[in-house]
Each structure stands twice: as structure tokens, then as C-alpha cells.
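Colleague: Give me a model of this one.
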Amino acid sequence: MFKTPTPNRKRAINIIRHTRTNSGKPLIAHRGAGWDCPENTLEAVKLADKNGADAIEFDLEFSKDDVALIFHDDTLDRTTNGTGFIRQKYWRELQQLDASYGEFRTKYKGLQIPLLADMVDLCLYLKLKMYIDVKGTPSKAVPALTKLFQEREQLYDNAIVCSFNPIIPYKLRKADSKIIVGVTHRHKFLTRKVDGSERESNTIKSLIFPTFDSILEWSIINWIPKFVGASAILLHLDSVNKNLVEKFKTQDIEVVVWTVNELSEKNYFGNELKCPIITDTLTQ
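Modeller: Next up, the predicted model:
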């Protein structure tokens, strides 16, 4: 009663395993390859297309007035000339910001935070597959995405929706079982940041979160992806090994590795383990 329908395996493989050069090693531009161009912008997608990307990974977020847009961080400070939490800003305010940043500010100026619809339409036009990573809450993301897929039926064959929150792919496939979904995970997600440093926490969190992390890790490996109807699991490179890839393969679940930037790592995960890889750069 609670399990989602079995996903369309052929459709999933055509999205996840797609390469435009028949190389057998799908290259997914992380936020449009944010080392090469300002991340999560339309300009990044255009450059990633020129540099040989097979797919684009980008992040779905929402403004205060529930406009679906593309942005990664909780706050505006790192990647724009704005400050504060993006969910506390109206779309009309966000439209005024420059989404170029750091070393890119001298080369790119006046780039805007894109709308979800504009990002999707550009990827479809360029014939790029899409990994839509959901940052927003299920109550906003699920209706927005189901509406988007129903309005643009090409998305069913060209996009996969992923999230660290397994409730989102679960509810999405309950709402529309034709949508291909994935679950994203990394080791010690609750207690450590991506760079390995400890998250700030109070005494209670520091005591219970390591236990929650262990439970989450076991659940991700053993039952969550299959239960939510995931066709892929997106794992941080530190969590991936040959045995794990084979384990998920027996369940018809593809392992996609992130974020793979070193050439030696690209060769290992792409050529030896035969995994699609998500990378910040397509120029090395």
C-alpha cells in the first residue's frame, strides 16, 4: 500500500546512462560545472554544453512568494551580490541581483538567478539530460514539479529528480509514477559538512545525531531507494566502492558519484566502476 510503483527501467537508463559521444562515461555538470562558470546560471549550462557535458545537475529552490528558481545555498552571500536567506526574498528582489561571483565577476556580469522553467527549457533545447536536485520543501516542490512535467512531457524522458530528503522522491512518484527519481546521500550527513568539518550543534544534537547518521546510512544502503522507487542513488565519492555499486546494480539502481573533479578519480569511477560522474569542471 505504501510502496511506490516500479519505475520504468528503460526510461531511467536512457536518462542516467545517456552520453552524447557514446563514451560509456556520462559526465554530469554539477550546478552547470561551477568551477568553469558561475554555478546554476543559464550561462553555465551553455558553456557546459560546449565543453561536452551529457547532463546538467541544478538545484531547485523557492522564493518567499513561492516562485520556483535555481539556487543552491540557503543564503545569497556566496554566489550573488545580495545578502540574507533566499527563502525570505521575493522574486522581484532576486531578479535585481547579479549571480556572478568571486573570480567570475570580472568576466561575467549581470547574470540572473534563473527560473526553473527557463533552466529546463534551455536544457531541452540543447538536448542535455537533467538532474533536478530539490532543496525546497515537499509541499512546494512536489506540486511544482508534477505540473512542470505534465506541461513539458519531454521531461519524462530527459530528467531525473533527486534529493537528500527521501520524502520528496517518494511523494513525487506517488503523485506521478512516470517521473524518474533518485536519492542523494553522503556519509555522516547529519553530523558533518561536505568538507568533513563538524556541523555546529548543541549538546543534545551532538549526542543523538551520530546514532541517527548510522541509522540513516543503513537505511539508505538497505531499503530506502527501493522503497521510494528510486532508479539512482547519488553518492559522495568517499562512500562509493565496487561492492556497493554491485549491490545496487542487483536492485536495478544506478550509482551516480559526486563530486568527481580529479582526472584520476574520473578515470576510476567512470572507467573502472562504470559510474556516471557529477563534476564541477569539464576542462580537466
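Colleague: contacts, neighbours, all on C-alpha from now
Modeller: Noted.
Colleague: Run through the helices of the stretch 1-150 of the chain in chain order.
Modeller: 9-16, 42-50, 91-94, 116-126, 138-151 (DSSP state H, counting those that start in this stretch).
Colleague: Looking at those, which one is packed in the most?
Modeller: Scoring the helices of the stretch 1-150 of the chain by mean neighbour count under mean count of other CA atoms under 10 Å gives helix 42-50 as the most buried, with a mean of 20.
Colleague: From the chain's centroid, how far away is that one?
Modeller: Relative to its parent chain, helix 42-50 has a centroid offset of 17 Å by CA atoms, centre = their mean, to the nearest Å.
Colleague: for that helix, packing partners?
Modeller: helix 116-126 (3 or more CA pairs under 8 Å, 6 or more residues apart in numbering; DSSP states H and E).
Colleague: List of residues touching the helix it packs on?
Modeller: 41-42, 45, 49, 56, 60, 68-70, 129-130, 148, 154, 158 (CA atoms under 8 Å, 6 or more residues apart in numbering).
Colleague: between those, which is closest to Gly24?
Modeller: Lys129 (14.9 Å; CA to CA).
Colleague: Surely that closest one touches Arg17?
Modeller: No. Between Lys129 and Arg17 there is no contact under CA atoms under 8 Å: 9.9 Å.
Colleague: Give the buried residues for stretch 252-267.
Modeller: Going by neighbour count (16 or more other CA atoms under 10 Å), the buried part of stretch 252-267 is 252-261, 266.
Colleague: And this one, please, so the two structures can be compared:
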Amino acid sequence: MILLVCLLSALFFLFFFCFFLSPKKQPRDVVTTILGSTSGVIAHRGENVDAPENTLAAFRLARKNGAVAVEIDVSFTKDGHAVLMHDDTVDRTTDGHGRLDELTLDELKTLNAAHGHRLESEFDGVRVPTLDEAIEECLHLGLKIIFDVKGNAAQSVPVLVAAYKKYDLYGKAFVASFNSYVLYKLRRADPEILIGLTSRQWYWSYKADDCLVARHNNAVVTRLLCLGDIMRVWCINTWLLQFLGSSLYVIVRSQIYPELVKHWKIRGVHLVAWTVNDPLEKRYFEEVLNIFFMTDSTRN
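Modeller: Coordinates of the predicted model:
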């Protein structure tokens, strides 16, 4: 099994090396140029426990509570506008229904982005912001930005490169994604953009790392996807981060331990944990492991 995984990984590496080639420049150190220290709080989707996620109101609250950065989800409407939305559909976070890519920006702007939130009555009139609106608000607040890319490379890369140039986001933001091809294409388009690969152990095979809900209802397919996940993690731990020129490794909190932090710091890669909500865990990641973490609430 191990031999098979290594062989497939080697073939995968040779394919990329021969046909794509890695980005030529290594990024600047993300800790000193963007986040300013070695540990701290990043508001996950803004501040989604105490304000509607991925909204300007969430950013303001995150800043008030001392966050150094916000993580926001970049998706696209039917007519190609970049907006902030985590899900494929608008059902969970708005009073609308249907897939985001089947709605125009004008249609999206009519929806209540606070619908269903526990503090909905305190955020009357909150709407889904465009990417431009979000960037402008974060820069005004002095917040650093982590763009979590949901779209494909052909759609998202030109938009992000244009945004970096328009707002001079170098040293103020970086781009994270589960999709390594998006990151690869982004750094090929602009090597000065800092990136972070996002990952968790069983991402392809299971919807969550508790392994309770498989992504596919066929057991054989699930086993093959598990094999793919093993190979993917092996690639990350051996060569993929260096190949991409990734400054950060954004990884689920349950898979982070002291030796892993040291392993990547020696290689110039800084870990970011997600999502950390327990107060004691927050102290552990910030004071013991001395790394950044994403949280749904920056209040404590």
C-alpha cells in the first residue's frame, strides 16, 4: 500500500514538473509582512457567532474584539460577480433559495444576509457584500484578509489578481484554498501573491473528519477516495507546499500537535488552525503552540 502511494505521488509530481513547472519565486514571509507576529486571532467568516457571517457587520465586530485578520469566502454569481458566500446555495445564510451561481448580483442584493442568525433582529438590512465592498471595508478597518477561494481557477484567478493590483493588497492579504491547482495558477499569474494550502485528513472521502458521513454512497468508491486522501496528505508533507510556494498551511485543529508545528516552521511554513472556539483551546494554540487560529467568535 505504502509503495503504491509513493509511486502514484511520484508520477503526479513528474506530471506537474514536466507540464506545468512550479512558480519561480518564493513568497515573502507571511508572518512578518501580513499578520505581524507569530500567533493571534483570525475571525472565521468574519465573526459568524455574534454577527451574520461574511458580512461587513461581522468584520466591524471582529475588529472591535481584537482580531488581526478575517477569513472570507469568495464565490461567484450567475453573472460573474465575486461575492462573499461559503455555501453553494444561499438557503442557510439568507432568506433566499437556490444555488448562488443561478442568481444574478441584483437578485442576491435583495436577500437578507442575517436571516436565520441568532441575532437577526440586531442586523436589519444586512446584505451579501461584493468582493470589492469587503476589501474596502477591511482596509478601512485595518484588518488583514484571508481569501478562501471557492470558485475554479479560470474564474477566480483573474479576479483576485486584479483585486491585488487595484487595492495594493501585497502585504495585506493572502489566498487560501483546498484546491492546489487554484493556488498554483494564482502564483503563476502573480508570484508576489502569498498563498496558503488548506487541508484536512479525509477531505475527499468524508464530509467531516469524524468519518461519519461519506461523500459517496458506494463503499468501494469511498475506499478509493480514502486512498486518494492518504496520497494527498503524503504529497503535502513531502513536496506539495514547497512546490506551490505556500507560506501557510491551514489545517483542522484536531490534526495539529507540537512536533508538526516545529516540522513546518523549520521549513518556513507557518500553521493556521481552524476552527478553534473553546477558550482553553484558544489559549493553547496562541500561548503554547504560538500559532494563529481561526475562530467563529473573537469575544473570548
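Colleague: State the pair within the buried residues of stretch 252-267 of the first structure that is farthest apart.
Modeller: Asp252 and Asn261 (26.5 Å).
Colleague: Enumerate every residue touching the residue nearest to the spatial centre of the first structure.
Modeller: The C-alpha lying nearest the average C-alpha coordinate of the first structure belongs to Asp133 (CA atoms, centre = their mean; 3.3 Å). By CA under 8 Å, 6+ apart, Asp133 of the first structure lies in contact with 57-60, 161-163.
Colleague: can you do 10 Å?
Modeller: Residues counted as contacts of Asp133 of the first structure (CA atoms under 10 Å, 6 or more residues apart in numbering) are 31, 57-61, 70-72, 160-164, 181-184.
Colleague: So what does it match up with in the second structure?
Modeller: Counting by TM-score structural alignment, Asp133 of the first structure corresponds to Asp148 in the second structure.
Colleague: And for Ile224 of the first structure?
Modeller: In the second structure, the residue paired with Ile224 of the first structure according to TM-score structural alignment is Leu240.
Colleague: can you confirm that match is in a strand?
Modeller: No. Looking at Leu240 of the second structure with DSSP: H, G, I helix; E, B strand; the rest coil, it is helix, so not inside a strand.
Colleague: what number of residues lie near it?
Modeller: Neighbourhood size, Leu240 of the second structure [other CA atoms under 10 Å]: 18.
Colleague: cool, the one 5 residues further on as well?
Modeller: Residues within reach of Gly245 of the second structure, counting by other CA under 10 Å, total 24.
Colleague: my guess is it meets Pro191, correct?
Modeller: Yes. Assessed by CA atoms under 10 Å, Gly245 of the second structure is found in contact with Pro191 at 8.9 Å.
Colleague: Overlap of the contact sets of those two?
Modeller: Overlap of the contact sets of Gly245 of the second structure and Pro191 (by CA under 10 Å, 6+ apart) consists of 23-28, 184.
Colleague: what's the closest of those to Asp101 of the second structure?
Modeller: Nearest member of these to Asp101 of the second structure, counting by CA to CA, is Tyr184, at 24.0 Å.
Colleague: quick one: that closest one from Asp209 of the second structure, how far?
Modeller: 26 Å (CA to CA, to the nearest Å).
Colleague: Between those two, which has more neighbouring residues?
Modeller: Set Tyr184 of the second structure next to Asp209 and count neighbours by other CA under 10 Å: Tyr184 wins out with 23 against 15.
Colleague: Contacts only, for the more buried one.
Modeller: 20-23, 153, 157, 190-191, 195, 243-246.
Colleague: which of these are buried?
Modeller: Buried members of these, scored by 16+ other CA under 10 Å, are 22-23, 153, 157, 190-191, 195, 243-246.
Colleague: And the furthest pair within those?
Modeller: Maximum distance among those (CA to CA): 18.3 Å, for Val157 and Phe243.
Colleague: What number of residues are in the vicinity of the residue mapped onto Leu111 of the second structure from the first structure?
Modeller: Leu111 of the second structure maps onto Leu97 in the first structure, with residues paired by TM-score structural alignment. If you count neighbours by other CA under 10 Å, Leu97 of the first structure ends up with 18.
Colleague: roughly how far apart are Leu97 of the first structure and Lys89 of the first structure?
Modeller: With CA to CA as the criterion, Leu97 of the first structure and Lys89 of the first structure are 11 Å apart.
Colleague: overlap in contacts of the two?
Modeller: With CA under 10 Å, 6+ apart, Leu97 of the first structure and Lys89 have common neighbours 76, 83.
Colleague: Next up, the contacts around the closest residue to Val70 of the second structure other than its chain neighbours.
Modeller: Spatially, and ignoring its direct neighbours in sequence, Val70 of the second structure is nearest to Ala43 (4.6 Å; CA to CA, 6 or more residues apart in numbering). By CA under 10 Å, 6+ apart, Ala43 of the second structure lies in contact with 53, 58-59, 61-63, 65-72, 145-146, 275, 293-298.
Colleague: can you do 8 Å?
Modeller: Residues in contact with Ala43 of the second structure (CA under 8 Å, 6+ apart) are 62, 67, 69-71, 294-298.
Colleague: before we move on, what about Thr55 of the second structure?
Modeller: Contacts of Thr55 of the second structure (CA under 8 Å, 6+ apart): 46, 84, 113, 126-129, 134.
Colleague: in terms of contact, does His72 of the first structure touch Glu61 like I think?
Modeller: Yes. With contacts counted by CA under 8 Å, His72 of the first structure reaches Glu61, the gap being 7.3 Å.
Colleague: any idea how far the residue lying farthest from the centre of the first structure lies from Glu217 of the first structure?
Modeller: Distance to the chain centre peaks in the first structure at Thr203, reaching 31.5 Å (criterion: CA atoms, centre = their mean). Separation of Thr203 of the first structure from Glu217 of the first structure (CA to CA): 22 Å.
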